[in-house]
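[1] my questions concern the predicted model and sequence given below.
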Amino acid sequence: MFRVMLFLLLALSSSLTAFGAISLVDASGRPIVLDQPARRIVALAPDIVENLYAVGAGERIVGRVSYSDYPSQAESIPLVGDYQRFNAEVILSLQPDLILAWLEGNPEAELRRLESFGFKVARLSTKRIEQIPDNLRLLGRLTGMVPEAERVADRFEARLRGLKPESKGVPTLFYQLWDNPLLTVSDDALIGQAIKFCGAHNPFGGRPEAAPQVSVEAVISAAPDLIVSTDEVGVAWQTRWLNWQMIPAVRRNALYTLSADHIHRATPRFLDGLDALCGAVASARQYAGVKPR
């Protein structure tokens, strides 16, 4: 009889954990309280969609923004707009019990408008590498998928520890975020954090904006040992630099293209992009500090 009662108590405890109230604080410092794990979710950034699938909660997504295309089954989820302009009426029709937002990217005024309709909005930040496993765990709590989220987050952290780069030599790296206008990144962005992690120097890292606009003359003056961009910029970005042979990176053909889906998205796949970035930095490390002739 005692064993039967113990079994029932354990089962009840498990049920309360899976379906009980959830209380936490999001990246903006706002408290988020759910009566039960979220079942109908609108995700307002591609990386949030990807991370929900990573923790086993992809089937809970009822609305997504454009470019939320990984994994492939996400493309069948109804669109609610893009990350800067989403359709509140469509979101209303989907009746989500939780909206997951990108703190640095979604317009705050629109998020507050959604909250005025009675929706619960949790904001996630993606400015730091360590926030990726933190966000995975947070999504696990919000969806009741804690064990799977812990496994995915633990795997991320273990692989991240294994990517620790060499400390000898600090090459200067110019990251070309876009071509027209010419945009780069500061240290106050996920990619800027990746550059520091790989042991390179970002000459524009101290700029206050996350994606500062720079001139070709400023890049020439910075004399980067390597220039890195992504397939998002296109296939001709390297050719545009060939006129500037006084730049060490151009003269040595140290121009590298990464996958934007990897290095720009704060998901488990980010480590693939980080690994590729660190590989590019390692190849340029031998030239760090070498002046052009």
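    That came in fine, so what should we check first?

[2] CA only for contacts and neighbour counts going forward, please
    Will do.

[3] wait, a strand at Y256?
    Yes - judged by DSSP: H, G, I helix; E, B strand; the rest coil, Y256 forms part of a strand.

[4] what sits against A18?
    Q36, P37, G144 (Cα atoms under 8 Å, 6 or more residues apart in numbering).

[5] this is the other structure I want to compare:
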Amino acid sequence: MLLLRSFIVLWLCGFVQFAQATQPCVQDDLNQPVCVKQAQRVLVLAPHLTEIVDFVGGLDRVIAVDGSSNFPAAVNSLPKLPNPWVLGAESILARKPDLVLVWQSGISADVVVQLRKAGMPVFVSEPKTVAQVATTMQRIALLLGTQSTAYPKVDQWLARFEQLSNRFKGRAVVPVFYQVWRQPLMTLGGQHVVSEVIGLCGGRNVFSDLTNLAAQVSVEGVLKRNPAVLLSSGSVEDHRALLKQWAPWPGLNAVQRSHVYTVPNDLLVRNGPRLIDAAEQVCDHIEQARRQEP
């Protein structure tokens, strides 16, 4: 993790020199240049990006957000747009933003192309690791002109991950199954940031060998891999449903030892600043199971 932080600093140092020569420019997650000087009218079309903008100190620049953005509470006073998949380039341009932030998996690629042809700076985000979340924060801060206060916050954020890594380094590995969906039964593969978080806690995603970010699996497959922890995201009601779902298999290690957990909605499934809060909860759950392992 220390090497990760050093890499991010070096990457940004080289980049900022270029940015200062003209105007702030970054490469988005499609490796496309995005240039704007201290954006003042920002349109944000993904919940994790809304949270990132707030984290780096730019929420006062936001003119509208997508309908799913609900954190922090202040975003609920902002205009909310329909699902980005149904938004056309014309409706986005009509709001006269000077920067548009979008999630690659949550918007039509054709709309992005049309916006760029119209000269609109568009930052396309698809962070898949803790490091990529950190650089997303830093790149957006640079476009907003808030880097002087945002960069130290990002560094502190990464330091919390480093502390978790150091805390659980060398401890017994705990097999974990993360459930995305019940029917069909879905999980996450080894390339997803949730798998990275589990590993950070000294756990092991039992389906880390899957190359897809998400994949359908069978109950038999889960039973065969016999996780010591069953983990999902959801509400208290979702947790009750998870317990009921797996109760018919009392021989499953996680069920037998009562290590079936849910992390509150939106914490673990949004690749933004609250990912560290989710990681700390995941680590606590894995540690409880570790202490009861024979």
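    Sure thing, it's come through. All figures in this text were calculated on a predicted structure; none of them were measured in a lab.

[6] now render the contacts of A18 of the first structure as a markdown table, adding neighbour count.
    Listed next are these as a markdown table, based on neighbours: other Cα atoms under 10 Å:
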| residue | neighbour count |
| --- | --- |
| Q36 | 18 |
| P37 | 22 |
| G144 | 23 |
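
[7] which one among those gets closest to Q193 of the first structure?
    When the contacts of A18 of the first structure are ranked by distance to Q193 of the first structure (Cα to Cα), G144 comes first, at 30.3 Å.

[8] give the contact list for the closest one.
    Contact analysis of G144 of the first structure by Cα under 8 Å, 6+ apart lists T17, A18, F19, P37, A38.

[9] repeat for E75 of the first structure
    Taking Cα under 8 Å, 6+ apart, one finds S68, D69 in contact with E75 of the first structure.

[10] so it: helix, strand or coil?
    When classified by three-state DSSP, E75 of the first structure comes out as helix.

[11] if I look at it, how far off is F7 of the first structure?
    E75 of the first structure sits 42 Å away from F7 of the first structure, going by Cα to Cα, to the nearest Å.

[12] all helices for the stretch 1-150 of the first structure, in order.
    Remark: helices assigned in the stretch 1-150 of the first structure by DSSP state H, counting those that start in this stretch are 2-19, 46-54, 88-94, 108-116, 131-143, 146-162.

[13] average distance between the fifth one and the second structure?
    Superposing on the second structure and averaging over aligned pairs (mean Cα distance after the TM-score superposition for the first structure), helix 131-143 of the first structure comes out at 1.3 Å.

[14] give me the helices and strands touching that helix, please.
    With contacts taken as 3 or more Cα pairs under 8 Å, 6 or more residues apart in numbering; DSSP states H and E, helix 131-143 of the first structure sits against helix 46-54, helix 146-162.

[15] hmm, try it at 10 Å
    Packing contacts for helix 131-143 of the first structure, counted by 3 or more Cα pairs under 10 Å, 6 or more residues apart in numbering; DSSP states H and E, involve helix 2-19, strand 22-25, strand 31-34, helix 46-54, strand 98-102, strand 121-124, helix 146-162.

[16] with distance to A218 of the first structure added, can I get these in TSV?
    Listed next are those as TSV, based on distance: least, Cα to Cα, whole Å:
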stretch	distance to A218 of the first structure
helix 2-19	55
strand 22-25	41
strand 31-34	44
helix 46-54	32
strand 98-102	31
strand 121-124	34
helix 146-162	33
